[in-house]
Structures are given as C-alpha cells and as structure tokens.
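S.K.: fold the following for me, if possible:
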Amino acid sequence: MSFNPYSTDLPITEVIDEVKAHLHSNNTLIVNAPPGAGKSTLLPLALLEEDWLEGQKIIMLEPRRLAARTIAMRMADLIGDKVGNRIGYRIRFDNCVSEQTQLEVVTEGILTRMLQSDNALEGVGLVIFDEFHERSLFADVALALSREAQQVLRPDLRLMIMSATLDMPQLTKLLNAPSAVSKGRQYPVEIIHEGENDVMLLPELTARVVSKAVKEQQGDILVFLPGEGEIRSCETILKKKHRDISIHPLYGQLPPNKQYAAIMPHREGKRKIILATSIAETSLTIEGIKVVVDCGFSRTLKFNPNSGLSRLETVDITLDSADQRAGRAGRLGPGVCYRMWSKGTHNRLQPHRTPEIEEADLASLVLEMAQWGVADIRKLTWLSPPPKGHLAQATELLHQLEALDNNRITEHGKAIHQLPCHPRLAHMLLMAEEEELAPLACDIAALLEERDPLGKEAGIDLNARIEALRRHRLGELKSKPLSRIAKIAEQYRRILSLEEDNSSVDPYETGLLLVYAFPERIAHAKPGNNAQFKLANGSIAAAGHQDDLAHESWLAIANVNAREGVGKIFLASPLNPQDLAPMVKTVESVSWDTKRGGFKAQSELRIGSIVLQSKPLHHYDEGLKIKAISEAIKKEGSWLLNFDKEVMQWQNRVLSLRSWDAGYDWPDVSTEALLADNESWLSPYLSAVKKPDDLKKIDLKTVLQHHLDFELQSRLEQLAPERIKVPSGSQIKLNYQSNGEAPVLAVRLQEVFGMTDTPKVNNSAVNVLMHLLSPGFKPVQITNDLKSFWSHAYFEVKKELKSRYPKHHWPDNPLDAPAVRGVKRQNK
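M.R.: Model (predicted):
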C-alpha cells in the first residue's frame, strides 16, 4: 500500500497506534471519534497490513448507500487505486469488487446475507461497524449475528464499532470491550437561535433563514430539512431569490450523479446551498461548508404492531443530531449554525435518537433469525432488545406468508429469504411464478420500493403506475424516477430469469398479487360506500371521493397511512371477489359489544375482520364466551361492573394491609389490577351474563371477598375491620384510604363520651383518624389522640357546641358522662 495514513493531519492519526494495539490483543474494540476525524477512511486503511489479518478481508458496514460509495471511492483515491481493485463496495443491486478486493464497504443487509451464507465469515478478519450511533436495524442485526459467530465459531474474528456519539459506558459494558477515543479537531461554531419554528410552514421559514445566512455569512451553506417534499418546496423559493447561487437537493432517492454534484465543489467555483435530509449528518464530507441552517426536524418511519403498518412521522431531532449537524460547519474552520428553535426548546430535546429496532417492522429480522436458527431472539447480544409486540406481529405475518411453521423456517421461507427484498414482496414474487404473473410482480415490487413516480395527482390506482412504467420502457414516456424503477424491476427479472413484459395490465391480476403481499389489507367497501373501506386487519381507510377506485366494492391496498380513526389510502388496485374464495373462512364468533346489547354468538364467513355473512350460533364453547366478556371488561373499564362504595372500601382495606402487613402476600386489588386480571376472579360468575345489566348485578364485594383464601379473609376482618363499636353501642364504619394512610372514623362527639383511648387497627399498630362531629354531623375536631383531645381541646369545642346546640347535654366531665346515640337533653 503506497499510502501512509500517518502522513495526513487528520485527528484520527493520534489513536491509530492505540487501535492497532487493542486489536492485537482483543477481538472487539469501540472507537469514539467526532465527525471529520478521519475514522471512516484512515483507520480501515491503516489496518490493512496488520499481521493478524493474514490476507483476510476487512468488511466495513455503512448505514447509507451514498456514504458507502463515497467512502470506498475516497479510500481508493488515497492509495492511488481505482475503486473495485483493493478497495470496493457492495450495496443492493450494485457492487464494485474484484478478486483483488481486500476492503469492502457494504450497506443495508449485505453483511447479514454474507453471515447467513457463511456463518463463520471465512476469509474475513475484521468487521467494522461505521456510524453505529445511527442505530439502523441492519447494523443492530449484523452486530448481533457477528457476535454470535465470534463467540461460537470464530474467536479470532475482530469487530470494531465506530461512532461519533454513543453511550460509551453502556456499550463497553455490554460488549465487554476496550475503547479508543479521538478528541478530533472541531473548529468553533457560533450558534444562533432563531426562535420557535412551525412545521406547517417549514419550507418558507427555512428559506427566510437561509436568505439571512446568505447575507450575513461567507461560504457554502448546508441546510437540514426532514424530507424531499420540504427540500423541493424550499428549493423553489430559493431559486427565485438567489439566481447567482448554485442550489442542490440531497436525499436518499436522488440519482447518484445528482448526489455527487451536491457533495462535490462547484465546477465553476459558485457558492452553493445544499438542501439535505439527515443523510448529510455524518460520514459524507461536503467540501466548502461554513454555515449550517438546521430546521430542527427529521423524518422517521415508525411501525405500529397493532395495525401492522408503518408511517412516516416528522419529529424533533435529538441533541446528538443537533450537535452533529452544527459540527458540519466547523470541519474546515470556524463556522456558524442557525438553529430554527429557541434555547428553551434546545434544553428539552432528547439526548439520543431512538434505535430503529424499537420502531421498525421486524419481519425481516425475525426471518433472518429463523434462517440463522435462533430459538429465542431476545437472548442474543442486543444493545436494544427488539420489542415483544413488534416481534409477535412479525412472527404472525411470517406464518401468514407461510415462511414459518411453528416458528421454524419453511422451505418457502428459505426461498423468501434468498430474495433481496421485504418478505412480503418476496412472497408475492414467488407466488406470482405459480400464477404465471411474475413479470407483473417484478414491476409491482419495484414500484412499491421506490417513491410514487406519478404523485397523488394521479389517484391511488397502482395500475396507472405500472402502465406508466411499461410506457417508459417502450420509449413513450420519459421520466427519471421511472428509469430508476425500471432498473430495479430489471434486477428482479434477472434474479428470476424472466423476460420483460410491456403488455397491457389486468388490474385484477395486480389486485391478486397485492393480496399475496398484504393479506391483512384486503379491503371491502363500507355500507353506503362513502369512499371508506374496512380492512381485513379491522382498521378503516378512505380513498378520495373523486378517485376512480372510490366506488369499487373490493380493493387490495398496497400503501395506506395508519392514522387515528380513518386511515388514508395512497396506492391500491381493484380486486375480483372470486379470487378471494380461498381466503374465506368460517369462524365461530363469540363476542361482546356493549353498545349493541352485550354478548353475541354467531357463525360468520370472514376474510380476516371483514364479515361476509353471519347467522346465530346456538352451541358454542363456554370458555370463549367468558374470554370475550373478560376482554371487554379489560378494554372498557370499571363502569361495566358495580364498583360501588362498599367495593371501594373493601379494596382500600386490602390495599392498606399491603402496606401495613408486609409478612403476608396480600394481592393487588386496585381497580386497574382487578380489571387486567378479571378472568382469574370473575370468570365463575360470567356464565349467566348476557347483557350489560347482568354485569352490574354481580355482587362484586362478595365475589372479591371469596377470592381471598380463608386465612386472608379472617386476617382482613381482624386487622382491618369494616366497623368499630363506640361507647354509644353504635357500629361506625371506618373509611379506609388506598395509600395505606390511617383510616377515618367519622362519629358524633356525643357517641364517644367515656372513650378514653383512640381506636386502633392492624393489631393496634395504626391509630384511626377521628373526625368528631356535631349533632348536625359537621366536623368539629380531627384527632388521632383522643386522650389529648379530652384534656385540652374539648372545653373549647364544648363552648361552641353549647351555643349552637343548647338543647343538647354537654357535660363538664365527658369521660364520666354516658354516651348517647340520639339527643339527650340537659336537665332543667
């Protein structure tokens, strides 16, 4: 290698020797270095000649495609070579490697697929995880599998995790690995807070701040916006105001030549404004940037396991993202960052971004792990364990797609895994081969993976996009977005050994293929057809009233926004109901609907949650009925049952003993806990329930009392009695508190004449709080020390009561006076 990494003035050179020493004696290392330190280019090159590598490859994982290409090209240039020789890259549908390649920069699921085809990663000596702080799903999965390979098969396999911002103590503890830290060389960046922002006016407000920065500062300007829509709107505004400045968008779906034009210096030396998504936060080196304008928002894809759908959300950026964005202005010299939010808002930002694994669709992950042979996914080494709900939804989907059987991967699942796309699309491609519709499926898969090439103005019909794609291939329609989609479709046809098909499209065939990919999104028009459809997963979605597909009876939906209430359909195709015959199932539906009268048992013909036909069911499993009512109680809450004052007092008595009587296992009988676990204590009493009124008639106090074992029932009466007998002979109810505070005894003062000591509960360990009342039942004194009250406060109270209730007897010595329930008039 002709390149000497120590010859540069980049800060990372200070820790190269430390990194080499650690990797010589450890198989895992964490490197922390700020953006611009040179870690992504110099460190991998510096390690190529290490003895322990022994001619094996280095694989470096990059979370973004543009960064993977750019870094590979930069490293090749540093050693005076062409990319594809010693330094190469591999990304989805694009690779530039050869037999001579010693260092491969890979992205997305490439490393995971390498691990699946060769669990031991033979021929690889080091795996580098670059920009790990971005916490992409693929990076987390690849790290988990690499650790598994390292621990079981390849203890000599070295792993190096590199990041600009990470929770270092947590990571070093989890991986049990040393770390090397480069302080970097960041020039000072002046921060200017522009005050509060409005996400609804983002392009206009951002353009205003950019114009201000153009006037006030020198050098190129990097602007951060959430997505393509805001970028294009802002670009339009700025091009009208600044005709002498070269303005460049930069986002993931942009063609590579335009991405490179954004990051490279302008050929004619013009000043530049780059409008970028978070793609520009790290890795990429953009020459000439001295000013950053940060709108303060990013866009993230969040998955809802309840609906099985993902949706893009615009969210506030985190502190680490804000720091990285500002840092882009200080790589070459002192810079300026305009933040479009206030200092107060800045102090409230979350410190770190949420890992993708906590918010993403995990179908691909579950399939990867099934292929790997992992029985319990959560037992692997995860920096952030995948959420149980997301795993359950993904597992259910893969069973629907016949990729799993009893959580084991099937032969069909293995075939799905071989295809470089989401399991849904892979299943569709494979099923299309059986239907002799594979060329159409390739076009559909390519269209669904990319942004809509026609936009919302074209309506929701996916077939319009397929026809446009085929017209483009025939040369009848020119479109850069369609060119990219055509290339992806061609890659799928090549994988499946298919010929190109540009014939006219049968929309029902499109609908059938979408059903294979999205079985839970089969949609049936709601009665009255107000452009609303019920999906097989139970949710409701709508098309525009003027849309061509708004009046169809059946749709297969490819893209829908899972909003609260009614979702919005973006892409769909009409369905022939005859094609749905294999999906219709007879279901015995045992359910509870409070609004419609309560319990129902029906035999239904269904597609998921879509009911086609129903009739009363006279013979059903009693257990299903109890389960249905129990679930309704969990969902609808305490108002279905009679939680009256008697029940609440019983609950408070038991809850008090949970605080006082720690030696006994008193159950949690809070309303929340009882509702969540109602089946365990209420199920014997639900058999006769048919309507909501029947639930209200259940004697909850008796039911709950009997749910305690005999010892606890007896102990409850002994330690927390319902009533206390006072000298008048009355049995007065105690009022217990749920938080374990002293219970209240509200009693008329005349009924406790002669009582010397404060009553106690819990084996005399807790004094009750006495509310002493007037004859009119108004509080006159609150005390937990009755003896002190008689000695001191009584005589003041007596004066007041004697004037207000002159006909009542108020003795001078209350301890010797007889207690009375009613009115004892004084002697005349």
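S.K.: every contact and neighbour count from this point should use C-alpha atoms.
M.R.: Will do.
S.K.: distance of the spatially most central residue of the chain relative to Gly308?
M.R.: Most central in the chain under CA atoms, centre = their mean is Glu359, positioned 3.0 Å from the mean C-alpha point. For Glu359, the distance to Gly308 equals 12 Å [CA to CA, to the nearest Å].
S.K.: just Gly413 next, same as before
M.R.: 20 Å.
S.K.: quick one: which of those two has more around it?
M.R.: Neighbours per residue (other CA atoms under 10 Å) separate Gly413 from Gly308, with Gly413 holding more: 23 against 17.
S.K.: pretty sure that one contacts Asp405?
M.R.: No - counting by CA atoms under 8 Å, Gly413 stays clear of Asp405, with 9.2 Å between them.
S.K.: and Lys615, how many neighbours?
M.R.: Number of residues near Lys615 (other CA under 10 Å) recorded here: 12.
S.K.: what's next to the strand or helix carrying it, contact-wise?
M.R.: Using DSSP states H and E, Lys615 maps to strand 610-616. Applying CA atoms under 8 Å, 6 or more residues apart in numbering, the contact partners of strand 610-616 are Ala523, His524, Lys534, Leu535, Ala536, Gly538, Ala601, Gln602, Ser603, Glu604, Leu605, Arg606.
S.K.: mind listing what the closest residue to the second one other than its chain neighbours touches?
M.R.: Distances taken as CA to CA, 6 or more residues apart in numbering place Trp554 nearest to His524, at 4.7 Å, with adjacent residues excluded. With contacts taken as CA under 8 Å, 6+ apart, Trp554 has the following neighbours: Ile522, Ala523, His524, Ala525, Pro574, Leu575, Asn576, Pro577.
S.K.: measure the last one to Glu435 for me?
M.R.: I take that to be Pro577. Per CA to CA, Pro577 is found 17 Å from Glu435.
S.K.: Ile557 belongs to a strand?
M.R.: Yes - using DSSP: H, G, I helix; E, B strand; the rest coil, the assignment for Ile557 is a strand.
S.K.: what is the neighbour count of it?
M.R.: Neighbour tally, Ile557, other CA under 10 Å: 28.
S.K.: could you look up the SS state of the closest residue to it other than its chain neighbours?
M.R.: Excluding its sequence neighbours, the residue lying closest to Ile557 (CA to CA, 6+ apart) is Ala572, at 4.2 Å. Following three-state DSSP, we place Ala572 in the strand state.
S.K.: one more sequence to fold, the one below, so I can look at both together:
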Amino acid sequence: MHTNFFDDLPSLPIDSSLPEIVSTLMTSPNCVLQAPPGAGKTTRVPLALLKNYHLAEKKIIMLEPRRLAARTAAARLAQTLGEQTGNTIGYRIKNDTKVSSKTKIEVVTEGVLTRIIQNDPELSAYSCIIFDEFHERSMHADLGLALAIEIQEALRDDLRILVMSATLDTQEISTLLNNCPTISCKGRSYPVTVKHVPMPQAPTTRVDQHIPALLNHMVKTIQYAITNDEGSILAFLPGAGEITRVAEMLQPAIPQNVDITPLYGNLPQKQQDAAILPAKAGRRKVVLATSIAETSLTIEGIRIVIDSGLSRSSRFSPATGMNRLVTEPVAIAAAAQRTGRAGRLDSGICYRLWSKVQENSFRPFASPEIKEADLAPLALELAQWGAYGEHGAHALAWLNTPPASNYRQALTLLQQLGALDTNFSITAHGKAVAALPLHPRLAHMIITANEQGYGLTACILAAVLSERVHGTDLRHLVEQALSTPTIAKTTRHLCNLLQIPASEPLKIHMTGACLALAYPDRIGKLLANSRTEYKLANGRKAQLAEESSLAASPFIVVAELNDVHATSRIWSCAPIHIDDIYNLFKSRIQECESVEWDEKTASVTALRTEQLGEIILSQQPLTNVPQERLLAALLEGIRKLGLETLPWTKEALHLRERLSFMHIYSHVLTSVTNQNEWADVSDKSLLSTLETWLSPYLTGMRNASDLRKLDLKTILLASLDWTQQTTLQKIAPTHFTVPSGSSIRIDYSNPNAPLLPVKLQEMFGATQTPAIANGQVPLTVHLLSPAGRPLQVTRDLLSFWKNGYPSVRSEMRGRYPKHPWPEDPITAEPTRKTNRALKNK
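M.R.: Next comes the predicted model:
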C-alpha cells in the first residue's frame, strides 16, 4: 500500500478539510461532514482516515446507498492506491464480494452493513463506520446508524461514526450523535446554466397521464441539445420503462456518432459500467438514467443534464398491506443534485422540463424512506437485535422513528410468516429468514418451498422478483430466467445458501404455490361473471388485462399490482391450483357453518364455508339445520327488510292502530281498564320483539315470499289475552253508532286523535261530541257533505251547530238541494236519506 497516495493527485475541495476530519475523529467519537457533490468526500476521506487513524489495525467500513455506487467508489479508491479492488480496498454488495485478508476499507451496501452488525454486534473488526450520501435517507442507512449508536454507547466507546452528506440538516444529525462536531466543506463545481423548457401544453393534474407527452418532449429536447450544445448528455427519467421507451424513440433520430446507454438499478453490471465510462474518442453519449445517477457517481464527459422533473418511489399502505409505485415531481434538493451533474468537470447546461411556476409546488426534500416503506425487513432486523414488539423500535435513536401503523403491519406480517412468535420474539424460522439477503416474504418462500421439495423454483422466482423483471405470467419468466446472467447468478447464490442440489428439477407448475408462500394475502379468486376481476385474500379487488393469458384462471396469486384505485391493475401473477391452497394453508383456512339472511335472494341460506382471508374457497348447503337457527336468520332478514315486508292488510293495520291508541292512552285509561300498560306496537318496538309476537308463526318459513302467508290481524289479536281483547273492543271499538243509526268505522290512523268521518245530516240532533274509552277520549268529527267531501272538523258539536252550521248551510243547500238542510239542526231528525226519501217514509 502506498503511503503518500495523495501526492500526485489533482487537488479536490475536500483536501483542505482532511486534517480537521482526521483530528476530530481522534478526539471525538462522532463527526458530521457536510460537503456538496464533487467535493471528493467519497474518494478522499476513507483514505485519509486509513493513513492517519489506526486503532488496533481495525478496518474502516463505508456505507453506500447503491450497488453501483459501492462498486464504483471501491474501484476509484483502489485506483488511487494503484491496486486492484479486493486488496486494500474491497467491497461487499448483494451477490458480489471482493475482499481479502489485506482489505482495510470495505465499501458495502446497506443490507450488507446490517448483516455484518447482526453477525458481530460489537463490530470487533472495525474501528470506524462511514455513512456516505446519508442525505438520501434510506431505511437501511437509518437502521444502520441507529444500531451503530447503540453499539457505541453500550459496547464500543472506541467506535467512530462519520456521517457524510451533501444536503442534510447537519444540526439535526449532530444532535442525534450527542452534539458531535460538524465540519463543512465547500465544493468545486463549474457554472451550470439552467433553462426551463416546459411542455407547450400544461400537464394534467395526474402525473401518469402526461408521461407520454413528457417523453416526446424529452426526445425533442435531447435532439436539440445534441445539435446546439457540446458534450455528452445525462437525462433523468422516473423509471426503466420510460428509459426503454425514450431509447427506442431516440435511436433512429440521432446522429451516428452518439451512443445511447441506459442506467438503472437492475441493469447487469457490465451495462452499468458502460454507462458511467466516458464516451469513446470522437463520439458522444446520451445516458438515460433514473435517480441512481443523482449522487456518488461522476460520469465523465457529461456537460448537459436534461431533467424530466419526475421521480418514482415505492409507498407502503398499512391499510392494504401493499406497496404501490408513485410517480411524483422531484424534490428541490434532488433537482439541484441533478443539475450539479452537468458541472462536475466543466461548465454545463441543465434543461428542466418544467416551468418556474411549477417548481414552486415542489417539495424541498424527499421524504425519508422509513416514513413510506414496508417496514417488515426493519422489524425483523430489530427483533433479531432484541428490540421486541411495537415499543422495541423506540429503544433506539432515530432521526425519524418508524411510523406506528406501518410498524404494526410489519409485525403482523412477520407473525403470519412464522418469523415472530406471539410475544414478537424472533423464532428459529425467523432467524433463518433474517439470514437470507431477501425481503422476509421471499426468504420465507424459498425456505418453505425447499422443505416442500421445490426450492429451485422458489429461488428462481425470488431472483425474478428481486430483479423486478417485468411480465404478467410469472411462470414464463421463471422458465426463461436462467438465461439472464444476473438472475442466474442470484439463483445460484440462493441455492448455495439453502444447499439445494443442482440436480433438482424445475417445477414450473409450482410457481403459483411458491408465490402464495410469499404473498398469502394476495391469493385471488375470480369473481362470478368475470374473466379478469379477482378478489384477494386481503379484501382488495384486482384486475388482469383483458388480453392476459391468465384471464379466467379460477385462482391466481398476485406479486405486483398498481394499488391506487379500488380495483387495482395486476402487473405480475401466477395461477395456483386450489389443491395447493389447501395443502399450503390448512391451518389458516377457516371452516364455518353459517345460517343467515341473504339479501340478494331474500331468503335464509344455510351453508358450510371454507374461507382463506376474505376469499371463499368452497361452499356447500347445510342439512339438518336446527329450527332455532333458521328462525333467527329469518328474523334478521325481517329486521333488514323492515316491517313493510310483512303482509299488512287493512284489517291488520286497523287493529295495530287501535293498539297504538291503547298504548298512548294507557295512563288515562287505568281506572277504566285496570291495566297500567299496553304494548307498544311502533315499528321500532315490533322489530325489537319479533321473537315474542311473531316467531311462533314462522315455523317452516325461509324466504320473503313465505311471509305473505301470515295473518297479522290474527297474530296481533293472539298476543292479547281474553280480558285485553274484550277491553280493547270496549275502549277502542272499531265502529261508532251515530244518531242516524249508521255504524261508522273509527279512523285510528292518528292514534293520538282518532277521528270519525260522518255525513253532516247523520249527526242532526247530537249535542254532545262522540267519545270513546267510556267517554274519556273525544273523537275528532270530520263532517262530510252528501258527496263525502270534508265540510268541517270539530271536537265540539254544539258550538259547530250554533256558530258554524249557518254558513255551511248557506253554501251547501244550493249545491245539494236534494238533501235536508234544516235551520235548526239540533231539533232535526238525523238521516242518511234525501228529502224525497224522507217524504215517502
């Protein structure tokens, strides 16, 4: 190892701060370094610490947020020493490690750091941890820092922690690290001219709706820049799909001396390396990149940045237990980082495909991943660390504590996977899951599938899902996967970890079963009368494309879907046979016998049901159902339909109205009836007491049509004893005999004030108002014309004869001359007859 490795290197802004950084960490356990992109912190600080800072010859570990950044940083550090990667400088990333016994600086990615800490809680091999690009605020970086702080406080007071960031609030992180020193370094960047070139048409409110137009605008801007500006181009797009489309659109539309190179996380290593290399002599390049190129990487020759202004991230919903990809405007801090890419090595220009007005609505900073992500991996790591349950996370020091709802959802999932027990302690299976470099869902899948005899299939599927290979039918992707180098490499690594023999056959037909082990909550059953819409075990609805080869499959398992609308679009899935569901989830399938009211058929259904989550696997009719269960369900149906579903004849309604009168006036009638209470027959009361008055008559009935056979008048009368029935007839009679001798039905529709509709002539001679209840409740008399039309309403007949009758007589005698209209109604004979009939009497 060279000891004077900075002597022959071009100076960088960070160089002047290196002595302060080294001396600070000699006297303080922690330090925060704020340095803008291009200052040289990634390539100089680790070497300066290695040269000047030795504690028992321990190693330095540096965390990088992405695999490409880790490999690139390690290569440049090794190049500075004139060595190959794997000697003094090494790296550990997913499925790829280059370290040796000589390695003193290990550049690692986030999951690797957590694994190192879990395997050696004292970090006995390391003297210092460097968290590079901490402003990206990945969940694993937050977790790694929280664990490192606890190690430092409880086990290793000699452990040094250095947090390096370009844009982070240094005061906040300094406070977290016990108010440690903060060092700021100025960067060196060349001037970048920023030009806003928004689309001619204003974008719609939904980002995804204007992406096609944005891609066209991106292509035109790239063509313009190739013609009018010098240097290579770095274009930022939200995802791999947009990168592919822009590349296809550009290919026939640019000069022959311009190369197009994509750059995103799931590209094979060789293609990633090709993207960050300088263009060949006499050629230019257009790098189409995701946010992977915002920090850490310097792509030589880039003098033009074209920024779509969009970023894509995964958001977790505790309500559904699912992730969804969100495309949204980039944060201001990220836009500044992107712009800076054009000024790393020379002056440049940045085209922003949005207006200054739109920029006012951009967020200042992106939200920390820990606030938005699926926390199952974090919860499992904490359980393995010994931080148990919902409150375990609060024992650690965080910049942002994991959201409680997301964390509870994660704990529930881990219990369902068997990784945690009922006390939230990690199980033996959970430890096996945590040992694998996969999300807990996928780790559980390959372990369990291996026990079932199809581990190879599960490992290939895990590799496909980890690398985010696109395609609706995962069976086809699994079948073709081993022809893709990165997937084949990941598969071999997983098979080696599980000691799966190379001779094990691939079982394509078990793809759905494997997927169900990872996503039991996303097993879907085809909805009736549909070819593409499914109900998932978690209660959500999801839909396949009409042209999908899996349309009409009775059962599927969904791996990925766009969880935005009530019915989500399925992106990838696999069919599963119902026998596999029964075999895999015997303990979770709930068997129940239900006897309940079915609103669709308006009848009582009796079924034996087998159900997984929210989906029904099978239903069979129940036989020999006890009568009391059928009766209870029928009563439930009546309550849902309301009393109006019962066959209320006029006679039954009249009886019910009389009973209402008795209930209302029971306090007045006590002396007459010798009964203090009469039953309430209101809708509310009758519905609440169906078991008492109606159920004895429902034997053998199961549907709404059966209810039409009921005789409600007889049923209501039967609820009264003999004394009540006679009292009812006496106190609230059905009819009243008027002076003419006619028996007139009393109208009890308003039980508070029963009324007697009677023709005026039939009441001649009556001086007392008619009354019921032994004369205690006067009837409201509706005096009618000979044609039966209302003339007067009164509860004081004598007053009416004296005061109201003369004007009625004056008006009506001309209209009804055939009927008697005597001057003195009090002395006149009551009659139903006309004048002629009276003369012929």
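S.K.: care to give me the TM-score?
M.R.: With the length set by TM-score structural alignment, normalised by the length of structure 1, the two chains reach a TM-score of 0.70; 611 aligned residues with a CA RMSD of 2.9 Å.
S.K.: thinking again about what came up before, show me the two of the contacts of strand 610-616 of structure 1 that sit farthest apart.
M.R.: Distances among the contacts of strand 610-616 of structure 1 were taken as CA to CA; the most separated pair is Ala523 and Ala601, at 24.3 Å.
S.K.: neighbour count winner among those two?
M.R.: Using other CA under 10 Å, the more surrounded residue of Ala523 of structure 1 and Ala601 is Ala523, with 30 against 20.
S.K.: now which residue in structure 2 aligns to Ile274 of structure 1?
M.R.: Aligned by TM-score structural alignment, Ile274 of structure 1 pairs with Val287 of structure 2.
S.K.: kindly report the same for Glu435 of structure 1.
M.R.: In structure 2, Glu435 of structure 1 lands on Gln452 (TM-score structural alignment).
S.K.: same deal with Leu103 of structure 1?
M.R.: Aligning on TM-score structural alignment places Leu103 of structure 1 opposite Ile105 in structure 2.
S.K.: isn't its match right up against Gly86?
M.R.: No - checked against CA under 8 Å, the pair Ile105 of structure 2 and Gly86 is beyond contact range at 9.6 Å.
S.K.: quick one: which of those two has more around it?
M.R.: Under the criterion of other CA under 10 Å, the comparison of Ile105 of structure 2 against Gly86 puts Ile105 first, with 28 against 22.
S.K.: any idea how far the residue nearest to Asn530 of structure 1 when sequence neighbours are not counted lies from Glu552 of structure 1?
M.R.: Leaving aside its chain neighbours, Asn530 of structure 1 sits nearest to His545 (7.2 Å; criterion: CA to CA, 6+ apart). The spacing between His545 of structure 1 and Glu552 of structure 1, counted by CA to CA, is 11 Å.
S.K.: with neighbour numbers in mind, choose between the two.
M.R.: Using other CA under 10 Å, the more surrounded residue of His545 of structure 1 and Glu552 is Glu552, with 16 against 13.
S.K.: secondary structure element for that one?
M.R.: Applying DSSP H and E as the criterion places Glu552 of structure 1 outside every helix and strand.
S.K.: gap between it and Arg563 of structure 1?
M.R.: Taking CA to CA as the measure, Glu552 of structure 1 falls 22 Å from Arg563 of structure 1.
S.K.: re the thing from before, ok, the residue nearest to Ile557 of structure 1 touching Ala550?
M.R.: No - using CA under 8 Å, Ala572 of structure 1 is not in contact with Ala550; the gap is 10.4 Å.
S.K.: and those two? which has more neighbours close in?
M.R.: Under the criterion of other CA under 10 Å, the comparison of Ala572 of structure 1 against Ala550 puts Ala572 first, with 26 against 22.
S.K.: give me the aligned partner of that one over in structure 2.
M.R.: By TM-score structural alignment, Ala572 of structure 1 lines up with Cys573 in structure 2.
S.K.: contact partners for its match?
M.R.: In this structure, Cys573 of structure 2 makes contact with Thr472, Asp473, Leu474, Gly512, Ile556, Val557, Val558, Ala559, Glu560, judged by CA under 8 Å, 6+ apart.
S.K.: tally of neighbours for the last one?
M.R.: One way to gauge burial is a neighbour count; for Glu560 of structure 2, by other CA under 10 Å, it gives 22.
S.K.: so which strand or helix has Thr244 of structure 2?
M.R.: According to DSSP H and E, Thr244 of structure 2 maps onto helix 240-250.
S.K.: how big's the offset between that helix and structure 1?
M.R.: Here helix 240-250 of structure 2 is compared with structure 1 after superposition; its mean distance to the aligned residues, by mean CA distance after the TM-score superposition for structure 1, is 1.7 Å.
S.K.: relative to structure 1, which residues correspond to the helix or strand that that helix is followed by?
M.R.: Remark: after helix 240-250 of structure 2, the chain's next helix or strand is strand 258-263, criterion DSSP H and E. Mapping strand 258-263 of structure 2 onto structure 1 (TM-score structural alignment) gives residues 245-250.
S.K.: name the residues that touch that stretch?
M.R.: By CA under 8 Å, 6+ apart, the surrounding residues in contact with stretch 245-250 of structure 1 are 231-232, 235, 238-239, 258-259, 261-262, 266, 270-277, 279-280.
S.K.: can you check stretch 140-156 of structure 2 too?
M.R.: Contacting residues not belonging to stretch 140-156 of structure 2 are listed as 63, 65, 110-111, 113-114, 117, 121-122, 131, 134, 158-161, 177, 370, 378, 396-399 [CA under 8 Å, 6+ apart].
S.K.: these in strands, which ones?
M.R.: Judged by DSSP state E, the contacts of stretch 140-156 of structure 2 include Leu63, Phe131, Arg160, Ile161 as members of strands.
S.K.: the closest residue to Ile460 of structure 1 other than its chain neighbours: neighbour count?
M.R.: Spatial nearest neighbour of Ile460 of structure 1, excluding adjacent residues (CA to CA, 6+ apart): Leu571 at 4.4 Å. Leu571 of structure 1 has 21 neighbours, counted by other CA under 10 Å.
S.K.: these two touch, right, Leu571 of structure 1 and Val560?
M.R.: Yes - using CA under 8 Å, Leu571 of structure 1 is in contact with Val560, at 7.0 Å.
S.K.: leaving out chain neighbours, which residue sits closest to Ala446 of structure 1?
M.R.: Nearest in space to Ala446 of structure 1, with sequence neighbours left out and distances taken as CA to CA, 6+ apart, is Ala489 at 5.1 Å.
S.K.: please apply the same query to Thr510 of structure 1.
M.R.: Excluding the flanking residues, the one nearest Thr510 of structure 1 by CA to CA, 6+ apart is Ser573, at 6.4 Å.
S.K.: could you do Ser549 of structure 2 as well?
M.R.: Ranked by CA to CA, 6+ apart and with sequence neighbours excluded, the top spatial neighbour of Ser549 of structure 2 is Asp473, at 7.7 Å.
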